[in-house]
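# Predicted model follows, preceded by the sequence.
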Amino acid sequence: MKKAAIIIASGFEEGEALTIADIIKRAHLQCDLVGFEQEVKGGHEIIVRCDHILNETLLDYDMVILPGGRPGGQNLLENQDVISLVQYFNEHHQYIAAMCSGTVVLEKANVIKGKKVTGYTGYQDKLVSGDFVNEVAVFDQNIVTSQGPATPYPFAFKILEVFGKDITEMKERLMYNFAGGK
């Protein structure tokens, strides 16, 4: 079974992290919330109890996911363990996914050079080593990126496609297409 870990730091965007986890779990894949502490408070003061605390056991996962948030994205960016983890995943050709302000971690970790990426509005000035495109969710080589708080559904669907899942039925069950999604 494929395993994904969503790394959450204080100030994380709850709508991003929890929606992504929900959709991945609906696809019957393992998705764990991993925090700097056991309980992490999001940007809207929702406290989440994590499955694990950030440590080296994450090296066995197939994908690491970095949601955004303010100041969650900045807190991820300032954590050297997160930077090292992203670099390890890139060096070992494992998947890395980031959205919104979480994408700046990819720039600092130097893993997007020459890869197509997207991020929050104005992040073309922050993701300078990548090939920035204005798309909702993008996959290039081992990197999945997305734009912001309104895009966790297409982002999570892109992650499922990377894992080889057919998302047609799930989109139907979730009424995604009915709600105007593509």
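Yes, it's here.

# only C-alpha atoms for contact and neighbour calcs from this point on.
Will do.

# can you pull out the strands in this structure?
3-8, 30-35, 39-41, 47-49, 52-53, 63-66, 95-99, 116-117, 131-132, 137-140, 143-146 (DSSP state E).

# looking at these, which is closest to K171?
strand 137-140 (15.6 Å; C-alpha to C-alpha).

# Check which helices and strands that closest one sits against.
strand 116-117, strand 143-146, helix 152-162 (3 or more C-alpha pairs under 8 Å, 6 or more residues apart in numbering; DSSP states H and E).

# what would those look like in TSV with mean neighbour count?
Formatted as TSV, the helices and strands packed on strand 137-140 follow (neighbours: other C-alpha atoms under 10 Å):
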stretch	mean neighbour count
strand 116-117	25
strand 143-146	28
helix 152-162	21
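
# could you dump those to CSV with distance to L59?
Below are these laid out as CSV (distance: least, C-alpha to C-alpha, whole Å):
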stretch, distance to L59
strand 116-117, 23
strand 143-146, 16
helix 152-162, 18
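
# another structure for you, compare them:
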Amino acid sequence: MTDIAGTKILIMATDGFERSELLEPRQELKHAGATVHVASPKSGKIKSWKDGDWSDTVPVDLSLDEVKVADYAALVLPGGVINPDQLRTDEKAVGLVQQFVAAGKTVAAICHGPWMLAEAGVIQGRAVTSYGSIRTDVENAGGVWEDSEVVVDNGLITSRSPDDLPAFIAKIVEEVGEGKHARR
């Protein structure tokens, strides 16, 4: 895996995140040398959701109000149905997605995470993928949906499901290694 030592990456999530879609990117990005922080609208710990089980917790490193986009090279948006559905109703969370995209930073969303991209209005005319059940939402937001394990459009990375995590994480590392992307 490419070395991205010294790079800071933000994962934005709340209760109901898909366990593997937060834990695996966090672990692998740290392994590649990045400093990874978890930001959430709530403090303390957030709980994962998998198959009816509120289980693993992850400590929150900072609140959404504390996030400074300039401090980070990338934003990762895990899925799960509950997590992005909650975050897309939070103006600060949506605003952070818009700021990361406007700054040309890498933004990666997996599974239901692209709901955040749709809510932020940042996928118009861009190639994206998502969990199949939100395809219509993505297309209605102007995204050009395709059924691929990972889709990259000028620093915007999307994947369909936990099965795609290896390709998703590899693309995050690659895109972060490339640096800032031109605004669209």
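Nice, I can see it. This one's a predicted model, so the numbers in the text were calculated from it and none came from an experiment.

# TM-score of the superposition?
The TM-score (TM-score structural alignment, normalised by the length of structure 1) is 0.85; 165 aligned residues with a C-alpha RMSD of 1.5 Å.

# hang on, the earlier thing: compile the strands of structure 1 into JSON lines and extend it with columns for distance to L106 of structure 1.
Below are the strands of structure 1 laid out as JSON lines (distance: least, C-alpha to C-alpha, whole Å):
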{"stretch": "strand 3-8", "distance to L106 of structure 1": "13"}
{"stretch": "strand 30-35", "distance to L106 of structure 1": "18"}
{"stretch": "strand 39-41", "distance to L106 of structure 1": "22"}
{"stretch": "strand 47-49", "distance to L106 of structure 1": "24"}
{"stretch": "strand 52-53", "distance to L106 of structure 1": "21"}
{"stretch": "strand 63-66", "distance to L106 of structure 1": "9"}
{"stretch": "strand 95-99", "distance to L106 of structure 1": "8"}
{"stretch": "strand 116-117", "distance to L106 of structure 1": "10"}
{"stretch": "strand 131-132", "distance to L106 of structure 1": "13"}
{"stretch": "strand 137-140", "distance to L106 of structure 1": "13"}
{"stretch": "strand 143-146", "distance to L106 of structure 1": "9"}
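
# In stretch 116-127 of structure 1, which residues are buried?
By neighbour count on 16 or more other C-alpha atoms under 10 Å, the buried set for stretch 116-127 of structure 1 is 116-120, 123-124, 126-127.

# no wait, stretch 7-22 of structure 1
Residues of stretch 7-22 of structure 1 classed as buried: 7-21 (neighbour count, 16+ other C-alpha under 10 Å).

# before we move on, what about stretch 107-114 of structure 1?
Neighbour-count burial for stretch 107-114 of structure 1, with 16+ other C-alpha under 10 Å as criterion, is recorded at 107-112.

# mind listing what the residue most central in space within structure 2 touches?
Most central in structure 2 under C-alpha atoms, centre = their mean is L77, positioned 1.9 Å from the mean C-alpha point. Applying C-alpha atoms under 8 Å, 6 or more residues apart in numbering to L77 of structure 2 gives the contacts 11-13, 84, 107-110, 113-114, 116.

# Please report how far the aligned residue in structure 1 for it lies from R26 of structure 1.
In structure 1, the residue matched to L77 of structure 2 (TM-score structural alignment) is L66. As for L66 of structure 1, its distance to R26 of structure 1 is 19 Å (criterion: C-alpha to C-alpha, to the nearest Å).
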